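> A predicted structure for the sequence below; I have some questions about it.
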Amino acid sequence: MSGTIAAVSSNGTYSFTKPNRESITLIAGHGVEGDVHAGTTVKHRFRMAKDPSQPNLRQVHLIHEELLAEVAEAGFQVAAGQLGENVTTRGVDLLGLPAGTRLHLGDEAVVEVTGLRNPCAQIDGFQKGLMKQVVGRDDDGAVRFRAGIMSVVVTGGVVRPGDPVKVELPEGPHRPLEIV
């Protein structure tokens, strides 16, 4: 399985959306250079309030571009970076990946998938009703979170729109993604 990077985004201050960039630099064990969520320990405000010493399993947030097309069909206009992601991919079923999958981004960078993003109320603050588009139920009634995946940086490097994404699945048995 492979795909491409549609957009890259970062923001040095706490803000729901992140502006698109020409490139971002990933730093091993740290995250996106200059991004407010980069660091070895958790940087998300809610998690910091609970325990600021916990490891940062949310260094890089990825969303598949196909989700943006799906919410557009429901009447929402959401562009890359507007849901707070750092990397917007095309052609990769991010939500179907098991935990521990490694994504090779561009020529050098590698991130390891840690889990699902836990969508927050800020999504409805951005566009009322959007939360119902990214959180739903499957045919069995189980809650499905579709607001992207989280990862940590294993190998640093520069990442740009148009770069390839190569998927490296972990050895089995595979663990499904859970909220991190």
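Cool, the structure landed.
> please make it C-alpha for all contacts and neighbour counts, starting now.
Fine.
> which residues does Ala80 contact?
7-9, 20, 65, 68, 88 (CA atoms under 8 Å, 6 or more residues apart in numbering).
> stretch 103-111: which residues count as buried?
Within stretch 103-111, the residues that count as buried by 16 or more other CA atoms under 10 Å are 103-106, 109-111.
> from the contacts of Ala80, pick the one nearest Phe126.
Using CA to CA, Leu68 comes nearest to Phe126 of the contacts of Ala80, at 14.0 Å.
> biggest helix in the protein, by residue count?
helix 65-73 (DSSP state H).
> which residues of this protein fall in strands?
Taking DSSP state E as the test, the strands found in the chain are 2-9, 20-21, 24-27, 31-32, 60-64, 87-90, 102-105, 109-116, 135-137, 143-145, 149-155, 157-159, 164-168.
> now do the longest helix of the chain: distance to the chain's middle.
Relative to its chain's centre, helix 65-73 lies at 15 Å (CA atoms, centre = their mean, to the nearest Å).
> one more to weigh against that first structure:
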Amino acid sequence: MESVLLVEGLGVDEDAHSGTTVQHVFRKRSHPRQPNLRQVHLIHAELFEELAQDGFEVGPGDLGENITTRGIDLLNLPEGTLLRIGPDAVVQVTGLRNPCRQIDRFQAGLLKTVLPLNSAGKVVRKTGLMGIVLSRGRVNVDDEIRAEVPAGPAAPAQVRLISRRRTRRPRTSRTVVMMPVSINLASICARRKDRNPPACPGASGPVGPSPGTY
């Protein structure tokens, strides 16, 4: 596969997390009608290089992401940022990805490494962003990505509990930054519903609903 199809309101075509309502295995059991704010998962390739310095072997798809980017500061994009990927697809940032203990089953000690504490003692979540698809489009390897940041003061995206409220569309006035993007298709194939494969390491969020997590 050299491309993926992003479907408006659903996510990545044929992906296990595609749907209008929550697809997270554990949250689906207790809150099946919650909106799906985890339709697309993006991770920056620079994270893999950082982890390699700590002795871990992690590549595209190993942490369950749909899209791997390079050259764009994903973790500091504010909630509501629009990511225009390729000629047509638009993904809206809904929050940071919160990894769970499945990652340690992939490689021991990895979870603690991707959830370090900063100088203020606060957790830093390094495993990328989650988003929803606003506009349908096919995304190819080496397509460009444009990040349109909401105007005015904005804080980086946060990890938060999925609520029943509708996700608000961001304001229209934006700053546009052009960045390259590369796509990892292995994670998409690994999570296809029709093949019923083992779960990708880290493909799901935390076990059960916990306040302040996403």
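Arrived safely. Please read all numbers here as calculations on a predicted model, not as lab measurements.
> TM-score for the pair, please.
Remark: TM-score between the superposed chains equals 0.86 [TM-score structural alignment, normalised by the length of the first structure]; 160 aligned residues with a CA RMSD of 1.0 Å.
> circling back to that earlier point, tell me the two of the buried residues of stretch 103-111 of the first structure that are most distant?
It's Gly106 and Val111 that sit farthest apart of those, by CA to CA, at 11.1 Å.
> about what we covered before: what residues in the second structure pair up with the longest helix of the first structure?
Using TM-score structural alignment, helix 65-73 of the first structure corresponds to residues 45-53 of the second structure.
> Pro164 of the first structure -> the second structure?
So Pro164 of the first structure corresponds to Glu144, using TM-score structural alignment.
> nope, Ala147 of the first structure is what I was after
Under TM-score structural alignment, Ala147 of the first structure pairs with Thr127 in the second structure.
> for that match, what are its contacts?
43, 47, 63, 96-99, 114.
> show me the contacts for the most centrally placed residue in the second structure.
Taking CA atoms, centre = their mean, the centroid of the second structure lies closest to His41, which sits 2.3 Å from it. Applying CA under 8 Å, 6+ apart, we find His41 of the second structure in contact with 64-67, 97, 128-131.
> relative to its centroid, which residue of the first structure is most remote?
Asp140 (25.5 Å).
> wait, Ile43 of the second structure touches Ile67, no?
Yes: if you go by CA atoms under 8 Å, Ile43 of the second structure and Ile67 touch, sitting 6.5 Å apart.
> any chance of the contacts of Ala80 of the first structure in CSV, plus distance to Asp124 of the first structure and neighbour count?
Output for the contacts of Ala80 of the first structure, formatted as CSV (distance: CA to CA, whole Å; neighbours: other CA atoms under 10 Å):
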residue, distance to Asp124 of the first structure, neighbour count
Ala7, 23, 27
Val8, 23, 25
Ser9, 21, 25
Asn20, 21, 21
Glu65, 19, 21
Leu68, 15, 20
Thr88, 20, 25
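> any chance of the residues you listed in CSV, plus distance to Val180 of the first structure?
Conversion of the contacts of Ala80 of the first structure to CSV gives the following (distance: CA to CA, whole Å):
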residue, distance to Val180 of the first structure
Ala7, 23
Val8, 21
Ser9, 21
Asn20, 24
Glu65, 21
Leu68, 22
Thr88, 19
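> check these against Val78 of the first structure and report the nearest one.
Closest to Val78 of the first structure, out of all of the contacts of Ala80 of the first structure and judged by CA to CA, is Leu68, at 6.0 Å.
> nearest spatial neighbour of the closest one, chain-adjacent residues omitted?
Val78 (6.0 Å; CA to CA, 6 or more residues apart in numbering).
> that neighbour: neighbour count?
By other CA atoms under 10 Å, the residues close to Val78 of the first structure number 18.
> check the one 5 residues further on too.
By the other CA under 10 Å criterion, the neighbourhood of Leu83 of the first structure contains 21 residues.
> corresponding residue for it in the second structure?
Aligned partner of Leu83 of the first structure by TM-score structural alignment: Leu63.
> surely its match touches Ile103?
Yes: between Leu63 of the second structure and Ile103 a contact is recorded at 7.3 Å, counting by CA under 8 Å.
> quick check: closest non-adjacent residue to Val143 of the first structure.
Arg137 (4.4 Å).
> just give me the match in the second structure for the one you found.
Match for Arg137 of the first structure (TM-score structural alignment): Leu117.
> do the same with Val113 of the first structure
With TM-score structural alignment as the criterion, Val113 of the first structure matches Val93.
> now the closest residue to its match other than its chain neighbours: how far from Ser119 of the second structure?
Using CA to CA, 6+ apart and skipping residues adjacent in sequence, the residue nearest Val93 of the second structure is Gly131, 4.4 Å away. Distance, Gly131 of the second structure to Ser119 of the second structure, by CA to CA, to the nearest Å: 28 Å.
> who has more neighbours, these two?
In this view Gly131 of the second structure and Ser119 are compared by other CA under 10 Å, and Gly131 has more residues nearby, 26 against 7.
> contacting residues around the more buried one?
37-41, 91-95.
> swap in 6 Å and give it another go.
38-40, 91-94 (CA atoms under 6 Å, 6 or more residues apart in numbering).
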